[in-house]
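Asker: prediction below, plus the sequence it came from.
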Amino acid sequence: MSYQQQPAHHPSGADQTRTWATLAHLGGILAYFFIGWVPALVIWLVHRERGGQAAEQARVALNFQLTLLVGLVVAKIVENLPAIGVIGWIAIIGIGIISLVLSILAAVAVNKGGSYRYPFSLELVR
């Protein structure tokens, strides 16, 4: 009896790049906890010298998450103000939901082989 060893399936470079780009966007799920920018930053730092889709989409995700981080910090400050604190609380929840929805939409678009641009984002990282 002989056994033929199946060759291990190694994802192609394009598949890996698409996976990293997808993960950069999915990091936005963590925005409510003020750390949604961390996965995009790590992926951008690793891939920026290589260029390509992973670096570009990580940069796009990082810019969006940093924009949301600014909004979250402002909302947190407003939340601690008397009389209008509820506005900050509502803003934090709203920003978290926006980040969740747009990050998932971006991840799906990138995973299908496309690219994604968020409807609003400061260009802090170039």
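Answerer: In hand now; what should we look at?
Asker: could you use CA atoms for every contact and neighbour count after this?
Answerer: OK.
Asker: so the residue nearest to the spatial centre of the chain is in which element?
Answerer: By CA atoms, centre = their mean, the chain has its centre lying nearest to H25, at 2.8 Å. Element membership of H25 [criterion: DSSP states H and E] is helix 13-26.
Asker: for the very next helix or strand once past that helix, which positions count as buried?
Answerer: Proceeding N to C from helix 13-26, the next assigned helix or strand is helix 37-47, under DSSP H and E. Buried residues in helix 37-47, counted by 16 or more other CA atoms under 10 Å: 37-41, 43-44, 47.
Asker: TSV for those, including distance to V60?
Answerer: Putting the buried residues of helix 37-47 into TSV (distance: CA to CA, whole Å) gives the following:
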residue	distance to V60
W37	11
V38	13
P39	12
A40	9
L41	10
I43	11
W44	9
H47	13
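Asker: quick check: the farthest pair among those residues?
Answerer: W37 and H47 (15.5 Å; CA to CA).
Asker: which ones are touching E123?
Answerer: N63 (CA atoms under 8 Å, 6 or more residues apart in numbering).
Asker: if we go to 10 Å?
Answerer: 59-60, 62-64, 66-67 (CA atoms under 10 Å, 6 or more residues apart in numbering).
Asker: V46 too?
Answerer: Counted by CA under 10 Å, 6+ apart, V46 has contacts 40, 54-55, 58.
Asker: second structure follows, compare the two:
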Amino acid sequence: MTTDEKNWGMYCHLAAFAGLLIPFGNVIGPLVIWLLKKDEYPHVDMEGKESLNFQITVSIAVMVAGALSVVLIGIPLLIAIVVFTLIFIIKAIMETNEGRSYRYPYNLRLIK
């Protein structure tokens, strides 16, 4: 695996932080990188799908927790989702930076 391929795989996970700047950027960022580089690098294809699936899963969880915040249980759920998402993304970035693949726990694998 080349350094370029390893870096683009890491960027797939790093792009999820775009959600801090724009709505649904956490999905759009990994999607753009995956679409641009999936045919060029097999590792990026695998990491891009993994990151994209995780960000879709997180988006669904945030919407459900947001709806549950009306009855106040959603607020602690939102906090937990944010904390665990940050931990998993940082772990994925570190793993892919070393050239290893990362599989998120609790991930709906919608894109195969």
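Answerer: Received, thanks. Remember, predicted model here, so these are calculated numbers, not experimental data.
Asker: can you put the contacts of V46 of the first structure in JSON lines and add distance to L124 of the first structure and secondary structure?
Answerer: Listed next are the contacts of V46 of the first structure as JSON lines, based on distance: CA to CA, whole Å; DSSP: H, G, I helix; E, B strand; the rest coil:
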{"residue": "A40", "distance to L124 of the first structure": "13", "secondary structure": "helix"}
{"residue": "A54", "distance to L124 of the first structure": "18", "secondary structure": "helix"}
{"residue": "A55", "distance to L124 of the first structure": "15", "secondary structure": "helix"}
{"residue": "A58", "distance to L124 of the first structure": "13", "secondary structure": "helix"}
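Asker: neighbour-wise, which one of those leads?
Answerer: Of all those, the highest neighbour tally under other CA atoms under 10 Å goes to A40, namely 32 neighbours.
Asker: how near is that one to R48 of the first structure?
Answerer: 11 Å (CA to CA, to the nearest Å).
Asker: which neighbours do the two share?
Answerer: 54-55, 58-59.
Asker: now, which of those sits nearest A106 of the first structure?
Answerer: Distances from A106 of the first structure to the shared contacts of A40 and R48 of the first structure, taken by CA to CA, are shortest for A58, at 11.0 Å.
Asker: hang on, the closest one packs against G28?
Answerer: No - look at A58 of the first structure against G28 with CA atoms under 10 Å: they stay out of range, at 11.1 Å.
Asker: quick one: common contacting residues for those two?
Answerer: Taking CA under 10 Å, 6+ apart as the criterion, A58 of the first structure and G28 both touch 37, 39-40, 64.
Asker: which of those residues sit farthest apart?
Answerer: Within the shared contacts of A58 and G28 of the first structure, P39 and F64 form the most distant pair, 12.4 Å apart (CA to CA).
Asker: give the residues shared as contacts by the two.
Answerer: 25, 28, 58.
Asker: can I get the residues you listed in JSON lines with distance to V78 of the first structure?
Answerer: Formatted as JSON lines, the shared contacts of P39 and F64 of the first structure follow (distance: CA to CA, whole Å):
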{"residue": "H25", "distance to V78 of the first structure": "27"}
{"residue": "G28", "distance to V78 of the first structure": "22"}
{"residue": "A58", "distance to V78 of the first structure": "30"}
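Asker: quick one: residues contacting the residue nearest to V86 of the first structure when sequence neighbours are not counted.
Answerer: Spatial nearest neighbour of V86 of the first structure, excluding adjacent residues (CA to CA, 6 or more residues apart in numbering): E79 at 6.1 Å. Applying CA under 10 Å, 6+ apart to E79 of the first structure gives the contacts 73, 85-92.
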